[in-house]
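J.: Sequence plus predicted model, see below.
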Amino acid sequence: MTNKMHPAAIDIGGEPHLRDAKGRLVPLATVKATDLLMDELVRSLNAEARENAKRNADFRARTFTTVSELQALLAQQYDAKVGGQKGNIQLLTFDGLQRVQIAVSDLIEFGPELQVAKALIDECLTEWAVDSKVELRALINRVFSVDKEGQINRAELFMLLRVEIADERWRAAMAAIKDSIRVIGSRSYARYYERDQPDGRWTAITDAATPAR
């Protein structure tokens, strides 16, 4: 720790104090050197992380803006929409070694029909033999076991929709799941890739906004 004043120091009677994790004021002079070193490192790294986060956000915004400008220019020149379904677009360098991809994904939520589907599925599972369809039972358990944010496992749910079973209750459950899906918006992602040769495998540039060191 350097001799400069600690950024979180609180002056009490002319003596600097630090507030600990329990909210108590502790004289700076009594804080262990190792705790101060850790404190300084964490503050330094978090400050850099905040700078990088802002730089990344600015970079992503610039990506969307410049790609949109290119789309508008090409559309004006060729009188045609540039981009795929739902606004997805892929741009390549002339040599085919670098790629920028704009991906648009739907934001979805599930309505009360999902609970109807769950009741029908439970009814099917109750009647089916315990040792039958073991893999299906495991999939169903994964679908309806909510994550830490209380969200249904969506990837597994869409896998469940691909399971075809003749039971009318099962078909009704799958129809209820489909009816429960509400598209409430969309989110755009910018992804950056490169490769060594035109037929090579693409490698993601994971943090294109952070300068190389």
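T.: Now that the structure is in, tell me what you want to look at.

J.: rest of the way, CA atoms for contacts and neighbours
T.: Noted.

J.: tell me the centre residue of this structure?
T.: Y189 (9.7 Å; Cα atoms, centre = their mean).

J.: just checking, that residue is part of a strand?
T.: Yes: the assignment for Y189 is a strand, going by DSSP: H, G, I helix; E, B strand; the rest coil.

J.: Quick one: the helices in this protein, in order.
T.: Shown for the chain, the helices assigned by DSSP state H span residues 33-78, 113-127, 134-144, 154-161, 168-180.

J.: From T66, how far off is the residue nearest to the centre of the chain?
T.: 14 Å (Cα to Cα, to the nearest Å).

J.: Give me the neighbour count for M174.
T.: With neighbours defined by other Cα atoms under 10 Å, the count for M174 comes to 24.

J.: Excluding chain neighbours, what is closest to it?
T.: Nearest residue to M174, sequence neighbours excluded (Cα to Cα, 6 or more residues apart in numbering): L161, at 6.1 Å.

J.: Give me the number of neighbouring residues for F158.
T.: 13.

J.: and it, what is it in contact with?
T.: Under the criterion of Cα atoms under 8 Å, 6 or more residues apart in numbering, F158 has no neighbours.

J.: and the gap between it and A138?
T.: 15 Å.

J.: With S44 instead?
T.: S44 is 46 Å from A138, where distance means Cα to Cα.

J.: V42 now?
T.: 42 Å.

J.: and if you look at H6?
T.: On the measure of Cα to Cα, H6 and A138 end up 54 Å apart.

J.: Could you find the closest non-adjacent residue to the residue nearest to the centre of the chain?
T.: A103 (5.1 Å).

J.: ok, how many other residues are close to that neighbour?
T.: 17.

J.: take a look at this one as well, against the first:
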Amino acid sequence: MINSQQTSVPAGFWQDAQGRMVPESLIKPIDIERDRLVRQLVGSANKLSGELANLKAAAFGDIEAFIELSAEQYGITLGGKKGNVTLYSFDGRFKIQRSVQESIAFDERLQAARALIDECLRDWTQGARPEVATLANDAFRTDSQGEIRTARVLALRRLDIKDERWQRAMQAIGEACQVVGSKSYIRVYERIGDSDQYRAISLDIAGV
């Protein structure tokens, strides 16, 4: 009897998606075969997922150990948060990248920055800086999840505007940035022929 739930199922019965007990004799052969196929593939996928998780853990550990070993050659010890690194095979055919992607959020100081920017936009003559007004308004527009677009807000800091209020707003934006988390990734690449280009060795089932 095939059953993935914890509910006790009497012998000779299968539990359907609504939790009902269905006599096995009433289940069509095609439904039984479909169930068998799905469970077989899910079992294989779970096994592969476990292997990928083990590979990821081993890769992070081995890369970290190698970085420490390399640092020891110069008599130093690395500490703290580790960043991005790329390792190449001796012949340059393969490379492995470890990258760290930080998640950034803004605290309440972003509201002070917005108030200063709005003050600038009100005082500047109409039409003198239309592109700046567009950029500012777009930067503070939330996405479909109601979140501020971090990259667009930070992009305002690249504008060369000397107004003292604008400068204070940009300082507030910088101070409002908070790193709230990070994710680490391992990416594996193989050189394309004799070129200087690399193709990723996909670890995603959709890309295989």
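T.: Arrived safely, thanks for sending. Quick caveat, the model's predicted, so the values are computed rather than measured.

J.: Got a TM-score for the two of them?
T.: Remark: TM-score between the superposed chains equals 0.72 [TM-score structural alignment, normalised by the length of structure 2]; 201 aligned residues with a Cα RMSD of 3.8 Å.

J.: if you compare the helices of structure 1, which one is most tucked away?
T.: helix 168-180 (a mean of 18; mean count of other Cα atoms under 10 Å).

J.: what about that helix, how far off from structure 2?
T.: Average distance, helix 168-180 of structure 1 versus aligned residues of structure 2 after superposition (mean Cα distance after the TM-score superposition for structure 1): 1.4 Å.

J.: ok, now stretch 63-76 of structure 1?
T.: So stretch 63-76 of structure 1 averages 1.9 Å relative to structure 2 (mean Cα distance after the TM-score superposition for structure 1).

J.: I would like the residues contacting that stretch, please.
T.: 80-83, 102, 190.

J.: Can you turn the buried part of the residues you listed into a PyMOL selection?
T.: To isolate the buried ones among the contacts of stretch 63-76 of structure 1 in PyMOL, judged by 16 or more other Cα atoms under 10 Å, type:
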select buried, resi 82+102+190
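
J.: Could you export the contacts of stretch 63-76 of structure 1 as a markdown table, including distance to R169 of structure 1?
T.: Below are the contacts of stretch 63-76 of structure 1 laid out as a markdown table (distance: Cα to Cα, whole Å):
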| residue | distance to R169 of structure 1 |
| --- | --- |
| A80 | 47 |
| K81 | 44 |
| V82 | 44 |
| G83 | 41 |
| I102 | 40 |
| A190 | 42 |
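
J.: OK, contacts around the closest residue to V146 of structure 1 other than its chain neighbours?
T.: Leaving aside its sequence neighbours, V146 of structure 1 sits nearest to I152 (Cα to Cα, 6+ apart; 4.8 Å). Shown in contact with I152 of structure 1 (Cα under 8 Å, 6+ apart): 143-146.

J.: Tell me the one of these nearest N56 of structure 1?
T.: V146 (31.0 Å; Cα to Cα).

J.: Tell me, how many residues neighbour that closest one?
T.: With other Cα under 10 Å as criterion, V146 of structure 1 counts 13.

J.: from what I can see it touches N153, true?
T.: Yes: at 6.5 Å, V146 of structure 1 and N153 qualify as touching, with contact defined as Cα atoms under 8 Å.

J.: residue in structure 1 matching S99 of structure 2?
T.: Structural alignment (TM-score structural alignment) places S99 of structure 2 against A103 in structure 1.

J.: Now do the contacts for its match.
T.: 87-89, 188-191.

J.: Try it again at 6 Å.
T.: Contacts for A103 of structure 1 (Cα atoms under 6 Å, 6 or more residues apart in numbering) come out as 88, 188-189.

J.: got those residues as CSV, with distance to I181 of structure 1 columns?
T.: Formatted as CSV, the contacts of A103 of structure 1 follow (distance: Cα to Cα, whole Å):
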residue, distance to I181 of structure 1
N88, 22
S188, 20
Y189, 22
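
J.: quick one on the thing from earlier: how about the residue nearest to the centre of structure 1, what's its match in structure 2?
T.: In structure 2, Y189 of structure 1 lands on Y185 (TM-score structural alignment).

J.: With Q15 of structure 2 as the reference, measure out to that match.
T.: Y185 of structure 2 is 40 Å from Q15 of structure 2, by Cα to Cα.

J.: One more: A176 of structure 2?
T.: Noted for A176 of structure 2: a distance of 53 Å to Q15 of structure 2, by Cα to Cα.

J.: Same check on V180 of structure 2?
T.: 43 Å.

J.: And the two? Which one has more around it.
T.: It is Q15, of V180 of structure 2 and Q15, that has more neighbours when counted by other Cα under 10 Å, with 19 against 10.
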